[in-house]
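Novice: Sequence first, then the predicted structure:
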Amino acid sequence: MGRAKNGVFGWRNHSMFGLVVAGLLLSSTAVARDGTDAEYLWIQDPWTGESVLTAVRAPDYSLWDPTQISDYQAARNADYPPPLAILTIDALDIQVPVWNGAEEHVLDRGAGRIKGMAKPGEEGNFGISAHRDSFFRALKDIEQGTEIVVQTTHGVDRYAVSEIEIVPKHDSSVLELTDDKRLTLVTCYPFYHVGHAPERYIITALPLLAKAPDG
């Protein structure tokens, strides 16, 4: 949505926009353009305070663990700061808000930026984690070349999956800082393992305009 310039919209239009926003905030769910249920959220850059209102599709619970469904529904009623990004993988029907931090209570609500890694929109390795039995369940079907979109207050970044690997859970090499811009998705593995998973499923994605490294 464009910003008003030189008062073009006028007082009446600003008032109407305020009423619309107020209505969205009072009713956190609405209907997205494709007819699916959607939740309206402010995404906010926690370092600048800039905010943007956006719609997020309601998650598909059909493949979720029942405990995760319950935890998510409880988390929706908790007090959270605004997420800093929206992660979308249309090929897998994944769309999830990304909060700053990957603590357990954050992952009950959505996905989390792994602290210490790059901030969204920056050069470097931007790491996002989510549970294998909820929001990242469908990652088991991801393929090389799959497009991943990250929306922030700064705009939209598009990535393509360049590598899929499975590593021991204590292998932190995939979280190392990099000079190039990239996206790393992390979840537990195996996907249907009962109990604490011994491995991690790692997706590396590079900006669509960049080429995968040789070798």
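Specialist: Looks like it came in fine. The structure presented is a predicted model; accordingly, all values stated were derived computationally and were not measured. Numbers count the residues shown, from 1 in each chain.
Novice: switch to C-alpha atoms for all contacts and neighbour counts from now on
Specialist: Will do.
Novice: Surely E147 is in contact with S162?
Specialist: No. Under the criterion of Cα atoms under 8 Å, E147 is not in contact with S162, lying 10.0 Å apart.
Novice: one more structure, for comparison:
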Amino acid sequence: MTRKTLKKVSGGLIVLGLLVLLFPFFLFGYSKAMSNALREEAESSYNVENSPENPVQELTAYIISEKDKSSDTGETIPAHEEYQTGLYPEPAPELIVQPKNGEVIGMLTIPNLGINEAILEGTGQKELAKAPGHLPDSVFPGQIGTSIIAAHNSSTFRQLDQLEEGMEFSVTTEQGVFTFSVTGQQILNVNDTLPNMAYPAIALETCYPLDALYLTDKRLFVEASLIKSELKPKQKESLN
């Protein structure tokens, strides 16, 4: 190999190395620009305010049964109106229409990390380059089971490990506002799965370690459980 060829090869490797180093910064800038536009769309679409018609449901278990039951007064109580206090808040109902990949489905607000971002349906590269994404195979935020929200460690979730047990964050969707409390963290291999809880739960996922400038085979999960739900009036009507 001639000296001229060596110079070309070394020059190409240097350029390639610079591109690899600069890519996270490009991704961060692109994600920031896209998330700002998506946040405005989400804020206008999913703004939920507390009001007498939109009461807060705290520590109220939602019992799903196959048939109606009778109360002590002899009145028939529909299955969806049977509650038991002390377990978990009223969960989100089933969706009537499933969102398509790339659609804005809500807002993720984490005060401790200064995060207030739109959530897209889907966790492909196209979605995660713009904003946090909801894993379609998991339940919708606020429903019974474990909902998974993923984002890049170079953008939205770059400080995800700072979320400690007891810290709260919320997810706002067309169904209402759902507040979660962090229960813990764990690091898993990329092919490992989380259990689908029997109560409303959520897991925030990102690549680990958080400062990695390359693809990794580890994932950090911050797990949380539902502690408060504020269903929109139309959602409460759908249960009756």
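Specialist: Structure's in. What do you need? The structure displayed is predicted, hence computed values, not measured ones.
Novice: what ranges do the strands span in the first structure?
Specialist: Here the first structure has its strands, by DSSP state E, at 29-31, 37-44, 51-57, 85-89, 94-100, 111-113, 125-129, 147-152, 155-168, 182-189, 199-207.
Novice: most neighbours per residue, which of the ones you listed?
Specialist: strand 111-113 (a mean of 29; mean count of other Cα atoms under 10 Å).
Novice: Counterpart of P200 of the second structure over in the first structure?
Specialist: Correspondence of P200 of the second structure to the first structure, assessed by TM-score structural alignment: K181.
Novice: Likewise for I187 of the second structure?
Specialist: Checking TM-score structural alignment: I187 of the second structure goes with I166.
Novice: Distance-wise, check S181 of the second structure relative to T172 of the second structure.
Specialist: According to Cα to Cα, to the nearest Å, S181 of the second structure and T172 of the second structure sit 15 Å apart.
Novice: can you check R3 of the second structure too?
Specialist: R3 of the second structure is 61 Å from T172 of the second structure, where distance means Cα to Cα.
Novice: which residues touch whichever residue in the second structure pairs up with G112 of the first structure?
Specialist: Counting by TM-score structural alignment, G112 of the first structure corresponds to G133 in the second structure. Shown in contact with G133 of the second structure (Cα atoms under 8 Å, 6 or more residues apart in numbering): I119, L120, E121, G122, T123, E127, I149, A150, A151.
Novice: Quick check: the first one vs T216 of the second structure, distance?
Specialist: In this view, I119 of the second structure and T216 of the second structure are 23 Å apart by Cα to Cα.
Novice: now swap in the second one and tell me
Specialist: According to Cα to Cα, L120 of the second structure stands 23 Å off from T216 of the second structure.
Novice: residues contacting the residue nearest the centre of the second structure?
Specialist: Against the mean C-alpha coordinate of the second structure, by Cα atoms, centre = their mean, the closest residue is I149 at 3.1 Å. I149 of the second structure sits next to P132, G133, H134, L135, I202, A203, L204, E205 when contact means Cα under 8 Å, 6+ apart.
Novice: Could you single out the nearest of these to R158 of the second structure?
Specialist: E205 (10.9 Å; Cα to Cα).
Novice: In the second structure, what stretch matches the top helix by length along the first structure?
Specialist: Ordering each helix of the first structure by length in residues (DSSP state H) puts helix 10-26 first. Aligning helix 10-26 of the first structure against the second structure (TM-score structural alignment) gives no matching residues.
Novice: If you count neighbours, what's buried in that helix?
Specialist: L24 (16 or more other Cα atoms under 10 Å).
Novice: ok, T54 of the first structure - contacts?
Specialist: By Cα under 8 Å, 6+ apart, T54 of the first structure lies in contact with Y40, L41, W42, I43.
Novice: State the distance from the last one to R113 of the first structure.
Specialist: The reference is to I43 of the first structure. 13 Å.
Novice: With the second one instead?
Specialist: Taking Cα to Cα as the criterion, L41 of the first structure is separated from R113 of the first structure by 17 Å.
Novice: hey, where'd the helices end up in the second structure?
Specialist: Under DSSP H, the second structure gives helices at 3-45, 125-128, 233-238.
Novice: For P195 of the second structure, which of those is the nearest?
Specialist: So among the helices of the second structure, helix 125-128 is nearest, using Cα to Cα, at 23.1 Å.
Novice: ok, residues contacting the closest one?
Specialist: Residues outside helix 125-128 of the second structure that contact it (Cα under 8 Å, 6+ apart): N101, G102, L120, E121, G133, A150, A151, H152.
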